[in-house]
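Asker: Requesting a structural model of the entry that follows:
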Amino acid sequence: MNDFFSERKKRLHDFKVKFLKKTAVKKQTDIPDGLFLKCEECQKPIYEKELEAQLHVCPNCGFHFRINAKKRIAMLADDDTFVEVNEHLESTNPLGMPFYEEKLNSAKKFTNQNDAFISGSCTIGDYPCFLGVLDSFFMMGSMGSVVGEKVTRLIELAIKEHKPLVIVSASGGARMQEGILSLMQMAKTAGALKKLEQEKLLYISVMTYPTTGGVAASFATLGDINIAEKSALIGFAGSRVIKQTIKEELPAHFQSAEFQKEHGLIDLVVERKQLKSQISALLKLHQGGHKA
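Answerer: Sure, this is the predicted structure:
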């Protein structure tokens, strides 16, 4: 009798395990992958199509997700006006760093572009300008020799054509695989911007999440008007590195866009949905209302 009940109990257990496994598989396949995303800030689930409709801004807490350079250009430039320049430039491996070429090839395939900076001419609100955008999805938007060269060439084009310049930054800083050659781009881009200033041309710098390292220490913070997109993280080094270096407690959120505005580094903090109209208004003011 005991054997009978033991066998029956075992069969019941096996049935439950088998049934639960099938149910779990069915529940997992009911919701396709990628249909919902979790917000990095509030951790709440977001319907992917709703996130796209909101320009990749969380509808719950307002956190601004990272977006790639092509989406950024589509949001800022007027329809069918962006004409890319210097798209053929590609990074090499000047210092012979191990695995650097593999990382470059992987980034090219992932983003379908040659490097981390896309630049060209366009109109924004019908006002002509030159526009450059760093892509944080290409090796974290790091600045190597090619990025520095493309930024410099864009500045020189703005000088030649006597048009305003807009650069949107999203970067982890200088590209360590290129060592000193990468750091030299800081001085190179800053020197080109000095020439732009001498020509009395407008430079609008837009800092997004994240703008750090050598990019933050060079062209990103040298704008005539420095704008930070809401949710932007702005700084040179990470908070842990700074804390270990200066041996002091740091203010809360000291690398946030709002903190930087309060302390004078940033002129405006703007939500993504208002960014194009804000830049357009500044271009209008600079050009005296004269459109293309």
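
Asker: rest of the way, CA atoms for contacts and neighbours
Answerer: Noted.

Asker: Contacts for stretch 142-161, please.
Answerer: With contact meaning C-alpha atoms under 8 Å, 6 or more residues apart in numbering, stretch 142-161 is reached by 86, 89-91, 115-117, 119-120, 129-130, 132, 136, 164-165, 171-175, 178, 181-182, 185-186, 188-189, 192-193, 195-196, 199, 201, 214-215.

Asker: Filter these down to the buried ones.
Answerer: Neighbour-count burial (16 or more other C-alpha atoms under 10 Å) is assigned, among the contacts of stretch 142-161, to 91, 115-117, 119-120, 129-130, 132, 136, 164-165, 171-175, 178, 181-182, 185-186, 188-189, 192-193, 196, 201, 214-215.

Asker: where do the helices sit along the stretch 151-292 of the chain?
Answerer: 179-198, 213-216, 239-246, 257-262, 272-286 (DSSP state H, counting those that start in this stretch).

Asker: just checking, what packs against the third one?
Answerer: Going back to what we said before, that points to helix 239-246. Using 3 or more C-alpha pairs under 8 Å, 6 or more residues apart in numbering; DSSP states H and E, no helix or strand is in contact with helix 239-246.

Asker: In that helix, which residues are buried?
Answerer: Neighbour-count burial for helix 239-246 flags Ser239 (criterion: 16+ other C-alpha under 10 Å).

Asker: returning to what we had before: could the helices of the stretch 151-292 of the chain go into a markdown table alongside distance to Asn226?
Answerer: Below are the helices of the stretch 151-292 of the chain laid out as a markdown table (distance: least, C-alpha to C-alpha, whole Å):
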| stretch | distance to Asn226 |
| --- | --- |
| helix 179-198 | 14 |
| helix 213-216 | 11 |
| helix 239-246 | 22 |
| helix 257-262 | 9 |
| helix 272-286 | 11 |
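
Asker: One more, so I can put them side by side:
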Amino acid sequence: MNWITNFVRPKINSMLGRREMPENLWIKDPETGEMVFHKDLEGNQWVIPSSGYHMKIAAKERLKHFFDNGDFEILENPKVPIDPLKFRDEKRYTDRLRDHRAKTGLDDAVVNATGAIEGLPIVATVQDFSFIGGSLGMAAGEAIVKGFETAIELKRPMVLFAASGGARMQEGILSLMQLARTTVAVDRLKEAGLPYVVVLTNPTTGGVTASYAMLGDIHIAEPGAIIGFAGARVIEQTIREKLPEGFQRSEYLMEHGMVDMVVSRIELKHMIARLLKILVNEDVAEETPQMDILPPQPAKAESRAGA
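Answerer: Next up is the predicted model:
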């Protein structure tokens, strides 16, 4: 063993050599190309301060910012059969599930939690788009139903953050059955007289839009979110017409009466807390800060955002 080669040289290199920088230290704004410091973006709920671009945010990260003092309790999701159809495309479905669970730290695309916003106890359900595109399968469907059942049991309002590409093709008809099951769960919540607020994030599409995501008492959309059933390209090919500028963006849907309001992620907590307190007949402070509710306006086709 050469003591100089194996010990002295590495020690000198570590002191004088170039340090490796983290890959995600700076993040590029997809709209303006501006470089934003990672910590600044994280502290601003993954909303770029200069442009207001809403980047995608992980489910647990969203819950941390949404609940008072970041204090919440995650509910355990029900167990379901894994790969009931023995599906395989480029890789086995079981392998795909294993990879996404390792990458995200989640069991599936839906996270349920209980906590309080501005002192009001609620149940929140969040879809994480990073888990197979937030797709709705048996596990996600069971988790959503569990969220509604918990809200009914605890007699709390329900807030759902939708982010999905639609039903999960690897589970076929079993995934489509979740549309009906979650719709029944929404009906049970409303029969119990409990408020249901839906926050539509980017993107919310497919069967999710055709079921629980558009059945809320109030629908709030994040700025620039894509919201729709079929993709714009499919619609254009079907009707053989050019779609309007900004079609399926949250601002366009608000202008045409499909959503109630477009609210920045920074203001969501206070807005939802105020709305829920009104719906449950709880006293609301007379003086409140001005909300960042975006007025109806034609959306730019190049405007994009993340969930």
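
Asker: which one of the helices of the stretch 151-292 of the first structure lies closest to His56 of the first structure?
Answerer: Ranking the helices of the stretch 151-292 of the first structure by proximity to His56 of the first structure (C-alpha to C-alpha) places helix 272-286 first, at 8.9 Å.

Asker: just how off-centre is the closest one within its chain?
Answerer: Taking C-alpha atoms, centre = their mean, to the nearest Å, one finds helix 272-286 of the first structure lying 19 Å from the centre of the chain it belongs to.

Asker: Show me the contact partners of that helix.
Answerer: If you take C-alpha under 8 Å, 6+ apart as the criterion, helix 272-286 of the first structure is touched by 55, 57, 64, 75-76, 124-125, 127, 164, 202, 204, 229-230, 270, 290-291.

Asker: Equivalent analysis for stretch 187-204 of the second structure, please.
Answerer: For stretch 187-204 of the second structure, the surrounding residues in contact (C-alpha under 8 Å, 6+ apart) are 56, 148-149, 151-152, 155-166, 213-214, 216-222, 224-228, 272, 276, 279-280, 305-307.

Asker: Return the subset of those lying in strands.
Answerer: If you go by DSSP state E, those have 158-164, 218-221 in strands.

Asker: Can you add distance to Pro22 of the second structure and give those residues back as TSV?
Answerer: TSV is the format used below for these (distance: C-alpha to C-alpha, whole Å):
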residue	distance to Pro22 of the second structure
Met158	38
Val159	35
Leu160	34
Phe161	30
Ala162	31
Ala163	28
Ser164	30
Ile218	41
His219	38
Ile220	36
Ala221	33
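
Asker: ok, and the most crowded of these?
Answerer: Ala163 (33 neighbours; other C-alpha atoms under 10 Å).

Asker: which residues does the aligned partner of that residue in the first structure contact?
Answerer: Correspondence of Ala163 of the second structure to the first structure, assessed by TM-score structural alignment: Ala170. Each residue near Ala170 of the first structure by C-alpha under 8 Å, 6+ apart is listed here: 133-136, 140-141, 207-211.

Asker: What's the match for Arg235 of the first structure in the second structure?
Answerer: Just to correct that, residue 235 of the first structure is Gly rather than Arg. By TM-score structural alignment, Gly235 of the first structure lines up with Gly228.

Asker: Next up, the contacts around that match.
Answerer: 204-206, 209, 248.

Asker: Name the nearest residue to the residue most central in space within the second structure, ignoring sequence neighbours.
Answerer: Nearest to the mean C-alpha position of the second structure, counting by C-alpha atoms, centre = their mean, stands Ala163 at 4.4 Å. Distances taken as C-alpha to C-alpha, 6 or more residues apart in numbering place Thr204 nearest to Ala163 of the second structure, at 4.8 Å, with adjacent residues excluded.

Asker: Under the alignment, what does the one you found map to in the first structure?
Answerer: Aligned by TM-score structural alignment, Thr204 of the second structure pairs with Thr211 of the first structure.

Asker: Also Gly33 of the second structure?
Answerer: Taking TM-score structural alignment, the alignment pairs Gly33 of the second structure with Gln43 from the first structure.

Asker: so what does the longest helix seen in the first structure touch, helix or strand wise?
Answerer: The residue-count maximum for a helix in the first structure (DSSP state H) belongs to helix 2-30. Using 3+ C-alpha pairs under 8 Å, 6+ apart, no helix or strand is in contact with helix 2-30 of the first structure.

Asker: Quick check: which of the helices of the stretch 151-292 of the first structure is nearest to Asp14 of the first structure?
Answerer: Nearest of the helices of the stretch 151-292 of the first structure (C-alpha to C-alpha): helix 239-246, 51.6 Å.

Asker: Contacts only, for the closest residue to Pro203 of the second structure other than its chain neighbours.
Answerer: Closest residue in space to Pro203 of the second structure, ignoring its immediate chain neighbours: Ile226 at 4.8 Å, by C-alpha to C-alpha, 6+ apart. Contact analysis of Ile226 of the second structure by C-alpha under 8 Å, 6+ apart lists 201-205, 248-250.

Asker: rerun at 7 Å
Answerer: Ile226 of the second structure makes contact with 202-204, 248-250, according to C-alpha atoms under 7 Å, 6 or more residues apart in numbering.

Asker: and what of Phe117 of the first structure?
Answerer: Phe117 of the first structure touches 132-135, 147, counting by C-alpha under 7 Å, 6+ apart.

Asker: Contacts for stretch 249-259 of the first structure, please.
Answerer: 228, 230-235, 243, 269.

Asker: What is the end-to-end distance of that stretch?
Answerer: Stretch 249-259 of the first structure stretches 16 Å from its first residue to its last (C-alpha to C-alpha, to the nearest Å).

Asker: Where in the second structure does that stretch fall?
Answerer: Counting by TM-score structural alignment, stretch 249-259 of the first structure corresponds to 242-252 in the second structure.

Asker: Next, the buried residues of that stretch.
Answerer: Buried, per 16+ other C-alpha under 10 Å, within stretch 242-252 of the second structure: 246-252.

Asker: ok, for the counterpart of Thr92 of the first structure in the second structure, nearest residue in space, not its chain neighbours?
Answerer: The criterion is TM-score structural alignment: under it, Thr92 of the first structure has Ile82 as its aligned partner in the second structure. Nearest non-adjacent residue to Ile82 of the second structure, counting by C-alpha to C-alpha, 6+ apart: Thr94, 7.2 Å away.
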